[in-house]
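A.B. asks: Sequence unavailable; structure follows:
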């Protein structure tokens, strides 16, 4: 049975603004509700490898292997810096502009998935978050981890969709000014750079 404590904890974690939220907001503002939903799908799917790693105990290996951790970490840093660049260049995929350029849903989702896949801290995070809410039975531990993970993913998707739809709704109000659009793009770029810096400073 899913405890109220787990639901509250998971909701607090999901609501807290992070890279996935920033990406979903950028897609909602830049390309509307359809793009925001695809971004939410991608960010949610990107959680799966980390949940599997935590369930199988691979997160512990990642946590103890500085070399492996740093390889994944700096790949994530490079990708976040690439996303920052994409918000600033005139034809960038993440650039917020008045004229919509609808991208293929799979491309939007793939970027969202990579954002989470290339964050090694997620595996360690799930390894720390989920076990306290298990029953303690070794026989059902895997099923319980999978169940808690599925609930966490469902909450992630729902909250990210709400974030994205809110951004899409605000699109018409915010994109009437070239100045506002310029500041939005600079702000998103700065956020991605800041998140890349924070990830670069993470330790195993």
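C.D. replies: Sure thing, it's come through. From a predicted model like this one, the values you see are computed outputs, not experimental measurements.
A.B. asks: From now on I want contacts and neighbour counts done on CA atoms only, so please keep to that.
C.D. replies: Will do.
A.B. asks: Tell me which stretches of this structure form helices.
C.D. replies: 4-15, 19-31, 33-45, 48-56, 58-64, 66-88, 105-117, 121-129, 141-174, 178-200 (DSSP state H).
A.B. asks: now residue 165: how far from residue 123?
C.D. replies: 28 Å (C-alpha to C-alpha, to the nearest Å).
A.B. asks: With neighbour numbers in mind, choose between these two.
C.D. replies: Using other C-alpha atoms under 10 Å, the more surrounded residue of residue 165 and residue 123 is residue 123, with 27 against 23.
A.B. asks: What residues does the more buried one make contact with?
C.D. replies: 50, 51, 53, 54, 59 (C-alpha atoms under 8 Å, 6 or more residues apart in numbering).
A.B. asks: Is it correct that the second one is in contact with residue 126?
C.D. replies: Yes. Residue 51 sits in contact with residue 126 when judged by C-alpha atoms under 8 Å, with a separation of 6.5 Å.
A.B. asks: more crowded one of those two?
C.D. replies: The neighbour comparison of residue 51 against residue 126 (other C-alpha under 10 Å) goes to residue 51, with 27 against 20.
A.B. asks: so which of the helices of the chain gets nearest residue 135?
C.D. replies: When the helices of the chain are compared by C-alpha to C-alpha, helix 141-174 sits nearest residue 135, at 7.6 Å.
A.B. asks: Check it against this one:
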């Protein structure tokens, strides 16, 4: 395991993106449990990209403009939906123990979709992992699985830290409804901005 791989992976994961914003939003809106579950969902959302990289399916997105555009605009549509859902969620937030927790399956599904519908993540796996794997060696598939596993563990750790930190200040934020309203708008605006950035992305 090279230091270059670990450093680059940490930079890629820690840079705020759709997954990080979703985890922060879950932590602030629904508490520590929801943030951890959201983290698991976002981490699981990298599995299809890993499979695509290992099987060569990522090459299709890299070479086929139609396939790339299809996945890209599905991602844009889902990010816009997340922005709308964030703004729509105007129920007053009270202490976590006084409210029924959100269904884990629903939180995980949203996290999976956020990372699944991100063609740039597939391109990342396709372009980044091969630099650290000699495809001519017999065990190159296991090596890619190993590196992908490290990427997922880093994602899990970093996103969990984001979510738990957000949940730790939740009581201070929820005691100020106007602040929570502005945070909702901020998260919704972030989803819209990320959707616009993805819409303009080239292969």
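C.D. replies: Received it, and whenever you're ready, just let me know what you need. Keep in mind that this is a model prediction, so the values were computed, not measured.
A.B. asks: Tell me the one among the contacts of residue 123 of the first structure nearest to residue 180 of the first structure.
C.D. replies: The closest of the contacts of residue 123 of the first structure to residue 180 of the first structure turns out to be residue 50 (C-alpha to C-alpha; 36.9 Å).
A.B. asks: nearest residue to the closest one other than its sequence neighbours?
C.D. replies: In space, and not counting its chain neighbours, residue 50 of the first structure is closest to residue 123: 4.4 Å by C-alpha to C-alpha, 6 or more residues apart in numbering.
A.B. asks: Distance-wise, check that neighbour relative to residue 56 of the first structure.
C.D. replies: 11 Å.
A.B. asks: try residue 86 of the first structure
C.D. replies: 35 Å.
A.B. asks: Settle it for me: which of these two has more neighbours?
C.D. replies: Counted by other C-alpha under 10 Å, residue 86 of the first structure and residue 56 do not tie: residue 86 has more neighbours, with 18 against 13.
A.B. asks: Just confirm that one contacts residue 95, I think it does.
C.D. replies: Yes. Taking C-alpha under 8 Å as the definition, residue 86 of the first structure is a contact partner of residue 95 at 6.4 Å.
A.B. asks: joint contacts of these two?
C.D. replies: In contact with both residue 86 of the first structure and residue 95: no residue, using C-alpha under 8 Å, 6+ apart.
A.B. asks: rewinding a little: can you convert the contacts of residue 123 of the first structure into JSON lines and add a column each for distance to residue 171 of the first structure?
C.D. replies: Formatted as JSON lines, these follow (distance: C-alpha to C-alpha, whole Å):
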{"residue": "50", "distance to residue 171 of the first structure": "33"}
{"residue": "51", "distance to residue 171 of the first structure": "34"}
{"residue": "53", "distance to residue 171 of the first structure": "38"}
{"residue": "54", "distance to residue 171 of the first structure": "38"}
{"residue": "59", "distance to residue 171 of the first structure": "39"}
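A.B. asks: Which two of these have the greatest separation?
C.D. replies: Farthest apart among those - using C-alpha to C-alpha - are 51 and 59, which lie 9.0 Å from each other.
A.B. asks: Nearest residue to residue 92 of the second structure in space, please, no chain neighbours.
C.D. replies: residue 177 (7.7 Å).
A.B. asks: same deal with residue 21 of the second structure?
C.D. replies: residue 187 (7.0 Å).
A.B. asks: The one you found and residue 5 of the second structure: what is the separation?
C.D. replies: Residue 187 of the second structure is 30 Å from residue 5 of the second structure, by C-alpha to C-alpha.
A.B. asks: And the two? Which one has more around it.
C.D. replies: Between residue 187 of the second structure and residue 5, counted using other C-alpha under 10 Å, residue 187 has the larger neighbour count: 21 against 17.
A.B. asks: The more buried one maps to what in the first structure?
C.D. replies: Counting by TM-score structural alignment, residue 187 of the second structure lines up with residue 188 in the first structure.
A.B. asks: Residues touching stretch 181-193 of the first structure, excluding its own?
C.D. replies: So stretch 181-193 of the first structure is contacted by 19, 22, 26, 80-81, 83-85, 87-88, 95-98, 174-175 (C-alpha under 8 Å, 6+ apart).
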